[in-house]
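*Asks:* Return a 3D structure for these sequence lines:
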Amino acid sequence: MWPDRDLDYVKLEDDHLGIHFGLFKENMLISVISLFINNEVCQFRKFATLQTEQGKGYGSTLLDYVMNEAMDCGVKRIWCNARKNKLGFYKKFGLQDTNYSFNKGGKAYVIMEKNL
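*Replies:* All right, here's what the predicted structure looks like:
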């Protein structure tokens, strides 16, 4: 997600509160995502797939799995900070643009959400 940044850049104070998922291919971690549940609402963050493995469906498989896990945990709404250039990807999963945007690290983001 931030290959040109130090590992500390992606660490967050509440990382220990998340549920962290990974997708492996032949014992190699190729896609990751973290789910942060707060009652009936959750945010997924730190969603990334190795650049060499993008476009092969691994991220889609992992996101679909995490959305089902969220529903199994009683979550009613899921949301994320989506990079503006990836909105089409998230729309395939039924997430909708909230029209709230911001910039971080030189990248433009939009908050997207979906009722489960």
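
*Asks:* going forward, measure contacts between C-alpha atoms and count neighbours the same way
*Replies:* Fine.

*Asks:* Tell me the helix or strand right after the longest helix belonging to the chain.
*Replies:* Looking across the chain with DSSP state H, the single longest helix is helix 58-72. Proceeding N to C from helix 58-72, the next assigned helix or strand is strand 77-83, under DSSP states H and E.

*Asks:* in the strand ranked longest in the chain, what counts as buried?
*Replies:* Using DSSP state E to assign secondary structure, the strand with the most residues in the chain is strand 28-38. For strand 28-38, a neighbour-count test (16 or more other Cα atoms under 10 Å) marks 30-37 as buried.

*Asks:* Before we compare anything, build this one as well:
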Amino acid sequence: MNFNIKEIAHYETWDIRHQVMWPDKNIDYIKLKNDEHGLHYGLFINHNLVSVVSLFFQGKRVQFRKFATVNKQQGKGYGTELLKAMFNKLSILNIENIWCNARKDKVSFYTNFGMEETNIQFTKGGIDYIVMEKKIVIR
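*Replies:* Prediction:
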């Protein structure tokens, strides 16, 4: 698997977020109020952006949001590699906890990273979510 992961600008995440997560909504639906304050990563194959994730820091906690991989590239391990890189980066920072709002049908994917379900659940846009979290071991 030949790929490159690097930090990207917040607006570079928008096309993939839109086409993967909410293609039936206006593109403004996938933009976040605090996007410009987040840390955004992209996985590239041959200079083509195929997977994105956005991190938002809240003290010693980090929420990752809008994790998405281009539909035709899903199931090939690119999203897994991007999250592995993200978790590795966070493990060297002074972060105690990482969390996300996981679509219920994706919970098993996140448990593979040691994330655990909380008792917080909600529905947005007709999709059921559960908050998942992981304690980070500081190196």
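
*Asks:* sorry, back to before: how about the longest helix of the first structure, aligned to which bit of the second structure?
*Replies:* Per the alignment by TM-score structural alignment, helix 58-72 of the first structure matches residues 78-92 in the second structure.

*Asks:* for stretch 32-43 of the second structure, how far is the first residue from the last?
*Replies:* Using Cα to Cα, to the nearest Å, the gap from the first to the last residue of stretch 32-43 of the second structure comes to 20 Å.

*Asks:* residues in the first structure matched by that stretch, start to end?
*Replies:* Stretch 32-43 of the second structure covers residues 12-23 of the first structure once aligned (TM-score structural alignment).

*Asks:* Distance of the most centrally placed residue in the second structure relative to Ile30 of the second structure?
*Replies:* For the second structure, the residue nearest the mean C-alpha position is Phe67 (2.9 Å; Cα atoms, centre = their mean). Applying Cα to Cα, the value for Phe67 of the second structure to Ile30 of the second structure is 11 Å.

*Asks:* joint contacts of these two?
*Replies:* Counting by Cα atoms under 8 Å, 6 or more residues apart in numbering, the shared contacts of Phe67 of the second structure and Ile30 are Arg17.

*Asks:* got a list of what the equivalent of Asn115 of the first structure over in the second structure touches?
*Replies:* Using TM-score structural alignment, the equivalent of Asn115 of the first structure in the second structure is Lys135. By Cα under 8 Å, 6+ apart, the contact list for Lys135 of the second structure reads 96-98.

*Asks:* got the contact list for the match of helix 58-72 of the first structure?
*Replies:* Contacts for stretch 78-92 of the second structure (Cα under 8 Å, 6+ apart): 5, 41-43, 50-53, 68-69, 113, 136-139.
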